[in-house]
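Visitor: my questions are about this predicted structure, shown below with the sequence.
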Amino acid sequence: MQYNSVSSASQSSVLETNKVLRNTYMLLAMTLGFSAAVAGVSMALGLPHPGLIITLVGFYGLLFLVHKTANSSAGLLSVFAFTGFLGYTLGPILNMVIGAGGGDLIVTALGGTAIIFFALSGYVLTTKKDMSFLNGMLFAGFWVILIAVIANIFLQLPALSLGLSALFILFSSGVILMQTSDIIRGGEKNYILATVTLYVSLYNIFISLLNLLTAFSNDD
C-alpha cells in the first residue's frame, strides 16, 4: 500500500513537471512570435528607440508586474506586455543594423541564438543533470555585469562593450541551463516565470551576438 502511494506520488510529480515544461516551451514560442511581430511593426513604422531610461523603467516595471501576477490569469497578459515592449525596443536597433548593410548579421545572430538555446536545453533534457551548482557563479556574474554596465555608461569604451556582450552570452547561457534543470527536476513549477526567464536570456544572447558580429564586421 505504501509502495503504491509512493509510486502514485512519483508519477504525479513527473506529470506535473512535464506539464510545466510543455507549457513553458509553448508560451515561449508564442511570446517570441509576438515579440517578433511587434519588432516588425516597430521597424515598418520607423519608431524611435525609447532610450535608456524608458527602457529600464519599462523592463523592470513590466517584469515586476509579471512576478506579481504570475499565479493568476493576468500573468499571461503581463508576459505578452513585457515581451511586446522588448520587441518594440528591438525594432529601431534592427533598422539601424539593416541601414548599415548588416541584414545578414541579423540572420546570423538569430541562427546563433537558436543553436545556443537548443544545444543547452537539449543537453539538460538529455542528461537530466542538476545545474544548481551554477547558482553561485551566476549570482557573482550578475554583479560583475551590473558594475561593468554602469562603468560603460560613463566610459563608453568599445572594448568594454564587447567584453560585456561576451559576458551576457555566458551569463544567459548559464541561466538557460539552470532554469531548464529547475523545470525538469521540479524546482520551478510556474511556467510563466520560467518563460520570462528563458525569454530574457534569449533576448540578451541575440542582442549580444548582434553587437559582437557588428563590431567584428566593422573591423573588417
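Guide: Thanks, I have the structure now. Since the model is a prediction, treat every value here as computed from it, not as a measurement.
Visitor: contacts, neighbours, all on C-alpha from now
Guide: Fine.
Visitor: distance check, Ile93 against Asn23.
Guide: 30 Å (Cα to Cα, to the nearest Å).
Visitor: do Gly75 as well
Guide: 13 Å.
Visitor: one more: Thr83?
Guide: 17 Å.
Visitor: please, which helix or strand holds Leu162?
Guide: Leu162 is part of helix 158-184 when elements are defined by DSSP states H and E.
Visitor: before we move on, what about Phe80?
Guide: Phe80 belongs to helix 74-99, assigned by DSSP H and E.
Visitor: then Glu188?
Guide: Per DSSP H and E, there is no helix or strand for Glu188.
Visitor: now do the same contact list for it.
Guide: Residues in contact with Glu188 (Cα atoms under 8 Å, 6 or more residues apart in numbering) are 179, 182, 194.
Visitor: quick check: it vs Leu198, distance?
Guide: Going from Glu188 to Leu198 by Cα to Cα gives 12 Å.
Visitor: want to compare, so here's the second one:
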Amino acid sequence: MQTHPTVITLPHNAPLSRDAAHRVLRNTHALLSLTLLFSAAVAAAAVAFSLPAPGLILTLVVYFGLLFGIHKLKNSGAAVGLVFALTGFMGWTLGPLLTRTLALPSGAQTVMLALGATGAIFLALSAYATTTKRDLSWMGGFLFAGMVVAVLAGLAAVFFQIPALALTVSAVVALLSAGLILFETKQIVDGGETNYVLATVGLFVSIFNLFTSLLQLFGVMGSDD
C-alpha cells in the first residue's frame, strides 16, 4: 500500500494550460510557505541552543546529496520529505550566522531589516513575474553562470580571508538571487517548470541566498555605526 502521495508532473515538452500552470504555482507557494516556516524554526533552535556551524565540507556533502535525492525522486511523495530535510539543514546552517548578527549592537534590527527586505523583494518580483508578458527565458544561462562565478569567488574569500571580496560577493549574490526568483517564478507561470517540488527547492534556495546576503550586508553596515 502506498503511504506517500504522488507528485503529479508533466514532461517539460508538454504545454501546460493557464489553469494547470497556476495550480503548479499554488502548490509551489504552499509547500514553500511550509518549508520556510520549518527552516525558520530550525534556525531559531540553532540560535537558542548555540549549535555550531556544520562546516563547509559537511554542508556541501549534505546539500548536494539531498539535491541529488530530490531530483531522483521528484515524481514521488518521498521527495517532499527530502525537501524538508534540505530546508531544515539549511536552517541549521543559518543559525550561527543569526547568532553572530544578533550579537551586534543593532543585531535584532539588522535581522528584521533583512527579513523585511527579503519578503518585500520576493512579493514584488512574484507579482511582476505573474503579470508580465515578457519572455524572461534568456535570463537562465546568465544567472546560472553568474552564480557559479559568485560561489567560486565566495570560496576564495573564505580561504584567503578577504573581507572586501566577501562583501562584494554578498552584494552580487543578492542581485543574482533576486533575478533567479523572477526567472523561476516566470518559468512556472509559463509552464517551463511542471514539478512543484523542484520549483519549491529552486525558490527556497534563491530566497535563502537573498536573505543571508542581505543579512551579511546589513550586518557590516550596522557594525560600522
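Guide: Looks like it came in fine. As the structure is a computational prediction, the values presented were derived from the model and not from experiment.
Visitor: quick one: TM-score?
Guide: TM-score for the superposed pair, counting by TM-score structural alignment, normalised by the length of structure 1: 0.91. Supporting figures: 211 aligned residues with a Cα RMSD of 1.6 Å.
Visitor: picking up where we left off before, mind listing what's buried along the following helix or strand past the helix holding Leu162 of structure 1?
Guide: The helix or strand immediately downstream of helix 158-184 of structure 1 is helix 191-219, counting by DSSP H and E. For helix 191-219 of structure 1, the neighbour count (16 or more other Cα atoms under 10 Å) marks 191-214 as buried.
Visitor: which elements pack onto helix 191-219 of structure 1?
Guide: Where contact means 3 or more Cα pairs under 8 Å, 6 or more residues apart in numbering; DSSP states H and E, helix 191-219 of structure 1 is packed against helix 2-45, helix 74-99, helix 103-127, helix 158-184.
Visitor: out of these, the one nearest Gly141 of structure 1 is which?
Guide: Of all those, helix 158-184 sits nearest to Gly141 of structure 1, with 6.7 Å by Cα to Cα.
Visitor: show me what the closest one is packed up against.
Guide: Partner elements for helix 158-184 of structure 1 (3+ Cα pairs under 8 Å, 6+ apart): helix 2-45, helix 103-127, helix 134-155, helix 191-219.
Visitor: deepest of those helices, which one?
Guide: helix 191-219 (a mean of 20; mean count of other Cα atoms under 10 Å).
Visitor: mean deviation of that helix from structure 2?
Guide: Mean deviation of helix 191-219 of structure 1 relative to structure 2 after superposition (mean Cα distance after the TM-score superposition for structure 1): 0.6 Å.
Visitor: what distance separates that helix from the centre of its chain?
Guide: 7 Å (Cα atoms, centre = their mean, to the nearest Å).
Visitor: what range in structure 2 does that helix sit on?
Guide: Aligned using TM-score structural alignment, helix 191-219 of structure 1 spans residues 196-224 in structure 2.
Visitor: list the contacts of the counterpart of Ala103 of structure 2 in structure 1.
Guide: In structure 1, Ala103 of structure 2 lines up with Gly99, judged by TM-score structural alignment. By Cα under 8 Å, 6+ apart, Gly99 of structure 1 lies in contact with nothing.
Visitor: ok, Leu203 of structure 2 to Ala127 of structure 2 distance?
Guide: On the measure of Cα to Cα, Leu203 of structure 2 and Ala127 of structure 2 end up 14 Å apart.
Visitor: go through the helices and strands packed on helix 191-219 of structure 1 and name the closest to Leu56 of structure 1.
Guide: Smallest distance to Leu56 of structure 1 across these (Cα to Cα): 10.5 Å, for helix 74-99.
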